[in-house]
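*Asks:* sequence? don't have it. structure:
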């Protein structure tokens, strides 16, 4: 049987060309400081900004785009929605889940797993939510080092996963084996030797994904520790293809494109339109979703930009951010925007 995580792009194949995803950065804060994170430490410690009204955004996205699923990932820990203390953010998250359910919108969520407590699992079990927990090693000391957390955090996350795998069962549907719980492992030279043990831990009731590094943010700052160079990075890519259930990244379709980006619209924590949840810098290019008369207009503008980027580039849409020419292409556009802004400001 074909193993599929519910609500990932492969779950919806074949696509009919409609918009399936709202890719949402519902948080800009995180309780971890992972060495692999593509957000730099300077980005993580930024002034409080006014978040977009998520419930209003979901209603609009359902009405204007007809979205089927929210993809929660990106710049922060996905359970920590909006502003306020931790408890307020967790309550905001629950409101988001309820709102999505009432609008018949499913959720696929990537998380570090810290807040996936028994109480939270019980809450989520009745909703259309699939969860992917980041686990790069089963070695507590190594986990602590990679995430910059205490040793006790590893035990907490493992207990959370143990409970979740009981409450989020696998369902066979025709020729598909549908999962609601996954583990995502980011391969680096720190944890390469742990691939087999993490995959074995997943067994037959957790779907296993692996990926290879994005040379950005904290990973770039720690690159001497995480990756020896281009040759080793290429090895990580091959290991991802060899070990991951989809023979690649969780969001990639069978024809080799990122389904989240090709069939989705990405909105940042403050409403800015992005290329991808993991690149908040592109918010400078497209403005705020509140400025668009239609969300379809925003979707078309982003898709046109992606098409322009991918033209003549092999495998550019597999994961645009990981493509060798991504930074030069979009950094040039961002520089032009900043230059224009500087000129207009100086003339005021």
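*Replies:* In hand now; what should we look at? In this text the structure is predicted, and so the values were computed from the model without any measurement.
*Asks:* when you work out contacts or count neighbours from here on, use the C-alpha atoms and nothing else.
*Replies:* Fine.
*Asks:* and residue 328, how close does it get to residue 307?
*Replies:* When distance is defined by C-alpha to C-alpha, to the nearest Å, residue 328 is 16 Å away from residue 307.
*Asks:* so which of the two has more stuff around it?
*Replies:* Using other C-alpha atoms under 10 Å as the criterion, residue 328 and residue 307 rank with residue 307 on top: 14 against 10.
*Asks:* quickly find the element holding the more buried one.
*Replies:* Using DSSP states H and E, residue 307 falls within helix 295-310.
*Asks:* which parts of that helix are buried?
*Replies:* Buried residues in helix 295-310, counted by 16 or more other C-alpha atoms under 10 Å: 295, 298, 299, 302, 303, 306, 309, 310.
*Asks:* I'd like to know which elements the longest helix seen in the chain is packed against.
*Replies:* Longest helix of the chain, by residue count under DSSP state H: helix 326-346. Helix 326-346 is packed against helix 283-286, with contacts defined by 3 or more C-alpha pairs under 8 Å, 6 or more residues apart in numbering; DSSP states H and E.
*Asks:* flag every buried residue along the longest helix of the chain.
*Replies:* Quick answer for helix 326-346 (16+ other C-alpha under 10 Å): 330, 334.
*Asks:* same check, this time on stretch 89-103
*Replies:* Under the neighbour-count criterion of 16+ other C-alpha under 10 Å, stretch 89-103 has 89, 90, 92, 93, 94, 96, 97, 98, 99, 100, 101 buried.
*Asks:* now tabulate the residues you listed in CSV and tack on secondary structure and distance to residue 335.
*Replies:* Below are the buried residues of stretch 89-103 laid out as CSV (DSSP: H, G, I helix; E, B strand; the rest coil; distance: C-alpha to C-alpha, whole Å):
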residue, secondary structure, distance to residue 335
89, helix, 34
90, helix, 37
92, helix, 35
93, helix, 35
94, helix, 38
96, helix, 35
97, helix, 37
98, helix, 40
99, helix, 38
100, helix, 37
101, helix, 40
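*Asks:* ok, and here's another one to check against it:
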């Protein structure tokens, strides 16, 4: 018997529906990534290895934000490889996929790398971050690291750092002659230029070297981190101005092949985790430095004062000469150097009429609010 058109459509609809219901469920397995990250820091070191914005905090944020699609096991310096071998290890990609450290540790690979930690007499936290994110800094950083098969992420900032700890007072440029000082990056080259002897030591060795006199002075981070390392027990002269590191930033470097194996959403998660660490690390340390400085001065008899102006001028002139020389030798250094200082000049004009003007006008008024 012939089926009329209405019954035919009804039967077809039911059959189609039954087919959909009967189809097996398709489950897509989530791809997961189990990575290793080495660091240049000793175990338990606040700010760098543990605490807000640290290597372990970055790993935790990535794991939580990715719903465990990326799991990162963190190894402190010496647990898997020595402190300063992370760059090569990540570049090769054979042992580890990431390393947490500072770009100026790799100045031997590329002089331009240290612009992405800090530059003597350069920009503070606000200006530096503006250059990185809005002034082309990030793109230049990726260009510098591309030949090494690395993708860089900015993950932390200490803000302005004190000059460091000295076993004897520094009253003139003559006092720097032959002085052995632990300091990394371009600032070490500057000290060498004025007659000192710069040494690069990992954090785990700084206190012991200063205490036993193997070095005469040491730069580390700032009041809170320096106190945690015990540097006030090895030297009592603590100098300020921050000429050498006005905005010291930390990095996570990622093996490029490993990075490119990630889906776009996981790459975005890693970038956002890094950005969160950058802000929280700076805020965390800013919140602790003032209390730590008061404690060092009042309870540990630390002598805290600025370096004399004539020393600062000599260090500035040496910095300018070194940067100009390196820029003439290497087109990529010149490209980064020009971008950095051109942005600083513009930002300085704004900062002079915003942060600096405000702080100058209201200096010491905060105390009166408590009166």
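*Replies:* Structure received. Since the model is a prediction, treat every value here as computed from it, not as a measurement.
*Asks:* please work out the TM-score for the two chains.
*Replies:* Comparison of the two superposed chains (TM-score structural alignment, normalised by the length of the first structure) gives a TM-score of 0.27, and 164 aligned residues with a C-alpha RMSD of 7.0 Å.
*Asks:* thinking again about what came up before, a markdown table please, covering the buried residues of helix 295-310 of the first structure and showing distance to residue 199 of the first structure.
*Replies:* Shown next, in a markdown table, are the buried residues of helix 295-310 of the first structure (distance: C-alpha to C-alpha, whole Å):
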| residue | distance to residue 199 of the first structure |
| --- | --- |
| 295 | 39 |
| 298 | 39 |
| 299 | 36 |
| 302 | 36 |
| 303 | 35 |
| 306 | 33 |
| 309 | 35 |
| 310 | 33 |
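*Asks:* what's the closest of these to residue 64 of the first structure?
*Replies:* The shortest gap between residue 64 of the first structure and any of the buried residues of helix 295-310 of the first structure belongs to residue 295, at 6.4 Å (C-alpha to C-alpha).
*Asks:* how near is that closest one to residue 160 of the first structure?
*Replies:* Residue 295 of the first structure sits at a distance of 37 Å from residue 160 of the first structure (criterion: C-alpha to C-alpha).
*Asks:* picking up where we left off before, run through the neighbouring helices and strands of the helix holding residue 307 of the first structure.
*Replies:* Applying 3+ C-alpha pairs under 8 Å, 6+ apart, one finds that helix 295-310 of the first structure contacts helix 54-65, strand 264-267, helix 283-286.
*Asks:* ok and it relative to helix 54-65, angle-wise?
*Replies:* 80 degrees (axes from the mean of the first three to the mean of the last three C-alpha atoms, to 10 degrees).
*Asks:* what's the angle between helix 295-310 of the first structure and helix 326-346?
*Replies:* Using the same axes, to 10 degrees: helix 295-310 of the first structure against helix 326-346 is 120 degrees.
*Asks:* all strands of the first structure, in order?
*Replies:* Here the first structure has its strands, by DSSP state E, at 2-5, 21-24, 69-72, 106-111, 129-134, 171-173, 176-179, 181-186, 207-211, 264-267, 273-274.
*Asks:* before we move on, back to that, from the buried residues of stretch 89-103 of the first structure, pick the one nearest residue 177 of the first structure.
*Replies:* Nearest to residue 177 of the first structure, judged by C-alpha to C-alpha, of those is residue 101 at 22.9 Å.
*Asks:* and residue 14 of the second structure, how many neighbours?
*Replies:* Neighbours of residue 14 of the second structure under the rule other C-alpha under 10 Å: 11.
*Asks:* repeat that for residue 12 of the second structure.
*Replies:* Number of residues near residue 12 of the second structure (other C-alpha under 10 Å) recorded here: 11.
*Asks:* after the helix or strand containing it, next one along is what?
*Replies:* Assigned by DSSP H and E, residue 12 of the second structure falls within helix 5-22. Once the chain leaves helix 5-22 of the second structure, the next helix or strand it forms, by DSSP H and E, is strand 33-39.
*Asks:* need the strands for the second structure, in chain order.
*Replies:* Listed in chain order, the strands of the second structure (DSSP E) span 33-39, 70-75, 98-101, 150-157, 164-166, 180-182, 197-199, 217-218, 237-240, 249-255, 303-306.
*Asks:* packing partners for the first one?
*Replies:* This means strand 33-39 of the second structure. Where contact means 3+ C-alpha pairs under 8 Å, 6+ apart, strand 33-39 of the second structure is packed against strand 70-75, strand 98-101.
*Asks:* kindly recompute the last result at 10 Å.
*Replies:* Of the remaining helices and strands, those touching strand 33-39 of the second structure by 3 or more C-alpha pairs under 10 Å, 6 or more residues apart in numbering; DSSP states H and E are helix 55-65, strand 70-75, helix 86-92, strand 98-101, strand 249-255.
*Asks:* again with the second one
*Replies:* Helices and strands in packing contact with strand 70-75 of the second structure are listed as strand 33-39, helix 55-65, strand 98-101, helix 264-299; criterion 3+ C-alpha pairs under 10 Å, 6+ apart.
*Asks:* the shortest one now?
*Replies:* The helices and strands touching strand 217-218 of the second structure, judged by 3+ C-alpha pairs under 10 Å, 6+ apart, are strand 164-166, strand 180-182, strand 197-199, helix 203-211, strand 237-240.
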